[in-house]
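Trainee: Sequence first, then the predicted structure, then my questions.
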Amino acid sequence: MTSAYDALMRYTRETEALKQVFGRLGWDQETVMPPGAAPQRADEMAAMEGVLHARKTDPRVAEWLAAATPATDVEAAQLRQLEREHRRATRVPADLAAAIARTTSLAQGIWADARARDDFAGFAPTLAEVLNLRRQEAAALADGGDLYDALLDDYEPGATGEELAAMFETLRPRLVALRERLLENGNSTPRLAGHFDEAAQLRLAEECARVFGYDFDHGRMDKAVHPFSSGSGLDSRITTRTDPKDPLNCLYSTIHEVGHSTYEQNVSRDYLLTPIGMGASMGVHESQSRIYENQLGRSRGFTGWLHGRFSEVFGDFGLQDAESFHAALNAVHPGYIRTEADEVHYNLHVLLRFDLERALVRGDLEVTDLDAAWNERFAADFGVAVDRPSNGVLQDVHWSVGLFGYFPTYTLGNVYAGCLFEALTAAVPDWEQSLAQGDAGPSTAWLRENLQHHGAVRPPRETIEAATGAPISVEPLLAYLEGKFA
């Protein structure tokens, strides 16, 4: 006789397989879908969301969950994830879930067009519609509680806005002080010069992806307006972008997404197509992309190796020695774009978005006032006036696709990465010597064995604490930044 747990898991594997198909529709939309297909794709996404919602809320799921008894810690983790997903799905009406899927699918294209035209006013009505739908969803999920927390829980289970705000307020003063100290020095920053063939950029980006352990037998790399990763298990894909004047954007976007995607590739195959067969949370996910991109990818060891490859691929690019190349890769300047920000300014970008989106969800800020609020906050935090919406409120895709509650996981991921890097350097003291040879294996192996392999067996914070053997703190990140830059 089949047990309740076995019946539930067999049903769940089919649901998880359909989620992967749904995700592939999103990947296709951002990479190769013809622009004229957007209205039809919106209906396809809504239909798929309807199917998934029906499966998640099927009455049998509740019956199986009530009857299932876990025999192992892994089974208990599967049930924990399934109970959480079922609880959230049953609180959201099916027609609302479908409306969110349809509207956000269309909104993505509207955002891209508005961004290209620097037209926030043209995008504002669509954003207001997306926000309204997500606030309705938050109200259904919150059950009288905080709306923002209800959305945040989708990306970082167990976290609250108040908790994160307190953590971020600990970070902010020291980040601002470090930023001001560095900018007051007024040192000139070495810069790359020349025209960088975009096909050559992509070849070198692929080489870097392989250095950091990306498995192209179970993934692929494509171009997108906003780099992202998609999928899990045996099919985990990455995207990047190219600029003939800025090859570093391509390479470091690639390394960042490789951090996300190798996490998914390295989760135990025993968990394939199950609720724990993926990253523990977006904060934990971001810890992998940020530690790959920054602590490892911008280290003196790796940039020394990359300088040699740059010279071989591009010839003379204006920086003759590895030290000036390392300095260029770690330059501190108050730029507009979050994804291109240095490590000192990056979290200030995120904190700006966190405060603004929290105000939007709570009803303390109207969408029509968002552009002005963004510009005012940016001038205060960065000392620079925003020159156009594509460098300001329109630069990120997240709000157009309804990802309210997602932004704080970027800084939380940096905090997690600081904790992990402290533990990694103690466990693998020769990590940088290996990177200087173009070998990230010792570093990525430690991350794979201590964190990635376990997927979502543990809740997010427990995942980090189990890997590091220490409680989560902002101090390792601040010590790393102040030690590196000050």
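Mentor: Looks like it came in fine.
Trainee: Only C-alpha atoms from now on, for both contacts and neighbour counts.
Mentor: Noted.
Trainee: In the strand or helix carrying Leu133, which of the residues would be classed as buried?
Mentor: Leu133 belongs to helix 120-142 when elements are defined using DSSP states H and E. Buried residues in helix 120-142, counted by 16 or more other CA atoms under 10 Å: 120, 123-124, 126-142.
Trainee: Could you do stretch 54-61 as well?
Mentor: Result for stretch 54-61 [16+ other CA under 10 Å]: buried residues 55-57, 61.
Trainee: Let's have the residues you listed in CSV, adding secondary structure.
Mentor: CSV is the format used below for the buried residues of stretch 54-61 (DSSP: H, G, I helix; E, B strand; the rest coil):
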residue, secondary structure
Arg55, helix
Lys56, helix
Thr57, coil
Val61, helix
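Trainee: re earlier: which residues sit against the helix holding Leu133?
Mentor: Identification of contacts with helix 120-142 by CA atoms under 8 Å, 6 or more residues apart in numbering yields 88, 91-92, 96, 99-100, 103-104, 107, 110-111, 114, 147-151, 360-361, 367-368, 371, 389, 393-394, 399-402, 404.
Trainee: before we go on, here's another structure to hold up against the first:
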Amino acid sequence: MSAYNELMAFSRETNALAAVAGRLGWDQETVMPRGAAAQRSDEMSAMEGILHARRCDPRVGDWLADAGVGSDPVEAANLRLLKRDFDRASKVPAALSQRLARVTSLAQGEWAAARAADDFAAFAPRLAEVVDLKRQEAAALVPGGVAYDALLADYEPGVTAADLDQMFGALRPRLVALRDQAFGIEQPPAITGEFSEQAQMVLGSELARVFGYDLNRGRIDKAVHPFSSGSGVDVRITTRTDPADPFNCFYSTIHEVGHACYEQAVDLDYLLTPIGRGTSMGVHESQSRTYENQLGRSRAFCGWLYGRMKDEFGPLSIRNEDEFYRTVNRVGPGFIRTEADEVQYNLHVLMRYDLEKAMISGALDVRDLEDAWNTRFRADFGRAVPKASLGVLQDVHWSVGLFGYFPTYSLGNVYAGCLFKALKDDIPALDAHLSAGDPSPATAWLAERVQRHGALRDGRETIEHATGAAPSEGPLLDYLEAKFGEMAASD
């Protein structure tokens, strides 16, 4: 066997083991008995020890040296990613890697309990431990460098905090102005009534299929925090239900389906190889946000969904399709990021981005995080946070060590704006399809331009290849101003 073939055979086994570890995580958030948390943390630590040893196995370095740069784009991309992972794993001590896996597994359950009790103080010591371990990891990766950039690279390689600061600085003023404009007009009332949670799951499953989710290679379960897990031929999603708010279920489902369809659409020739997955979290989020917002919250698709909801639940408190569209897109005060309207969503993310940078740099002590959160939220959103579950404890990310992840949500929105602009140009009859409940022309375009290529290219290059232009925040802001400006003008 050539060095490249030996390396790829070894890598496939490593990726197969990583997939098993991923399913342990899925199980933990869905069906694992609560009393199994301590044992699961040991299992996750053991799996991480095996994976870490394989990722920095000296043979990988030898194979990489012998394989060179690759003879075609697929080989070159696989070698680039394997070298990146090998270099990273070689810098992080195995004991630290295992400790992180164990502590974050424990922290996940402790976060859920603290959230249910609205008790940040009970969770703060464990979160402080997670933050300390992530600082140690960053120091190992970039001794003397920018710690946050080292963590960000796990989710959006090639992007730095300085890049994000510039982009987010350009986003904020226009978003705030658009929010102020929206708050100046009367917003439609929220939907009211009781909506069977079983019926929500039935219609949610239909929406998943409508947007292209292959349930022969996936499943839908319920969790506290909706997520997508897996790749290739085993891609699973979760959603949640609220008897008073069916939109929470439907749009969480569509969002996670965007992630899942990305993984399901990757060329099966790439299965269990380094490029056989989404290229970055920003690009991943661009798929889920396009599915959820530009397609799922469009006027055309809302007309179809209005009819299906009447079929499923009977008469609604919303009188007609136009009112339904405005209700789905209503701009109003709220505490929860995942339930935020398109105008304010990025403002939630930008707040978290600033707070987590401060924690990693040491400028913000974890003990002061809740006060810092509440102060910043009042400044950004003009409201006092009444309890921790609506504030600092609402997201799972920090408990499981995902520092550097939050900004990819807004980066994904930026990428989605770029993709949707190109998509509309290529599919002039898109609204006609969406009004019939058929987003397949758009999802097929995304599958061909983005999804099937997996991690063949890095994030920014993927968007540029798909759209023909370098990514920028302009298309997203133009889309938001056009959509919400039109609703304001018609008020």
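Mentor: Right, received. Where do you want to start? What you see is a predicted model, and the numbers here were worked out from it, not measured in a lab.
Trainee: circling back to that earlier point, name the helices or strands packed onto the helix or strand following the helix holding Leu133 of the first structure?
Mentor: Downstream of helix 120-142 of the first structure, the first helix or strand assigned by DSSP H and E is helix 147-152. If you count contacts as 3 or more CA pairs under 8 Å, 6 or more residues apart in numbering; DSSP states H and E, helix 147-152 of the first structure packs onto helix 120-142, helix 161-185, helix 343-362.
Trainee: After superposing, tell me the mean distance of the last one to the second structure.
Mentor: Taking mean CA distance after the TM-score superposition for the first structure, the mean distance separating helix 343-362 of the first structure from the aligned residues in the second structure is 0.2 Å.
Trainee: In space, what's closest to the most centrally placed residue in the second structure - neighbours in sequence excluded?
Mentor: Taking CA atoms, centre = their mean, the centroid of the second structure lies closest to Glu285, which sits 5.0 Å from it. In space, and not counting its chain neighbours, Glu285 of the second structure is closest to Gly412: 4.6 Å by CA to CA, 6 or more residues apart in numbering.
Trainee: what helix or strand is the one you found on?
Mentor: Here Gly412 of the second structure is assigned to helix 407-426, by DSSP H and E.
Trainee: mean deviation of that helix from the first structure?
Mentor: Compared with the first structure after fitting, helix 407-426 of the second structure has a mean deviation of 0.2 Å; criterion: mean CA distance after the TM-score superposition for the first structure.
Trainee: Now that helix: buried residues?
Mentor: Buried, per 16+ other CA under 10 Å, within helix 407-426 of the second structure: 407-420, 422-423.
Trainee: try stretch 71-80 of the second structure
Mentor: 74-80.
Trainee: ok, now stretch 271-289 of the first structure?
Mentor: Here stretch 271-289 of the first structure shows 271-289 as buried, counting by 16+ other CA under 10 Å.
Trainee: Counting residues, name the longest helix you see in the first structure.
Mentor: If you go by DSSP state H, the first structure has its longest helix at helix 4-31.
Trainee: now the strands for the stretch 201-350 of the first structure?
Mentor: Applying DSSP state E, counting those that start in this stretch to the stretch 201-350 of the first structure gives strands spanning 221-223, 229-232, 235-240.
Trainee: winner for burial among these?
Mentor: Using mean count of other CA atoms under 10 Å, the stretch among those with the largest mean neighbour count is strand 235-240, at a mean of 24.
Trainee: Can you provide the mean distance from that strand to its aligned counterpart in the second structure?
Mentor: Strand 235-240 of the first structure sits 0.3 Å off on average (mean CA distance after the TM-score superposition for the first structure).
Trainee: what does that strand contact?
Mentor: The contact list for strand 235-240 of the first structure, computed with CA under 8 Å, 6+ apart, reads 218-224, 226-231, 250, 253-254, 257-258, 261-262, 264-265.
Trainee: ok, Gln78 of the first structure touching Thr274?
Mentor: Yes: if you go by CA atoms under 8 Å, Gln78 of the first structure and Thr274 touch, sitting 7.4 Å apart.
Trainee: tell me the helices in the stretch 351-491 of the second structure, going along the chain?
Mentor: Assigned by DSSP state H, counting those that start in this stretch, the helices in the stretch 351-491 of the second structure fall at 369-381, 407-426, 430-435, 440-449, 459-467, 474-489.
Trainee: thought Asp66 of the second structure was touching Met1?
Mentor: No: counting by CA under 8 Å, no contact exists between Asp66 of the second structure and Met1, whose distance comes to 12.0 Å.
Trainee: For the two, indicate the residue with more neighbours.
Mentor: Asp66 (12 against 7; other CA atoms under 10 Å).
Trainee: does the more buried one count as helix, strand or coil?
Mentor: helix.
Trainee: Now do the contacts for it.
Mentor: Contacts of Asp66 of the second structure (CA under 8 Å, 6+ apart): 3-4.
Trainee: if we go to 10 Å?
Mentor: 2-4, 60 (CA atoms under 10 Å, 6 or more residues apart in numbering).
Trainee: Return the member of these nearest to Leu347 of the second structure.
Mentor: Distance to Leu347 of the second structure, by CA to CA, is smallest for Val60 among the contacts of Asp66 of the second structure, at 42.5 Å.
Trainee: Which residue in the first structure occupies the aligned position of that closest one?
Mentor: By TM-score structural alignment, Val60 of the second structure lines up with Val61 in the first structure.
Trainee: cool, Ser389 of the second structure as well?
Mentor: For Ser389 of the second structure, the residue aligned by TM-score structural alignment is Ser390.
Trainee: Relative to Asp43 of the first structure, how far out is Leu273 of the first structure?
Mentor: Separation of Leu273 of the first structure from Asp43 of the first structure (CA to CA, to the nearest Å): 25 Å.
Trainee: Same question for Ala67 of the first structure.
Mentor: Computed as CA to CA, the Ala67 of the first structure to Asp43 of the first structure distance reads 37 Å.
Trainee: Same check on Phe404 of the first structure?
Mentor: Separation of Phe404 of the first structure from Asp43 of the first structure (CA to CA): 22 Å.
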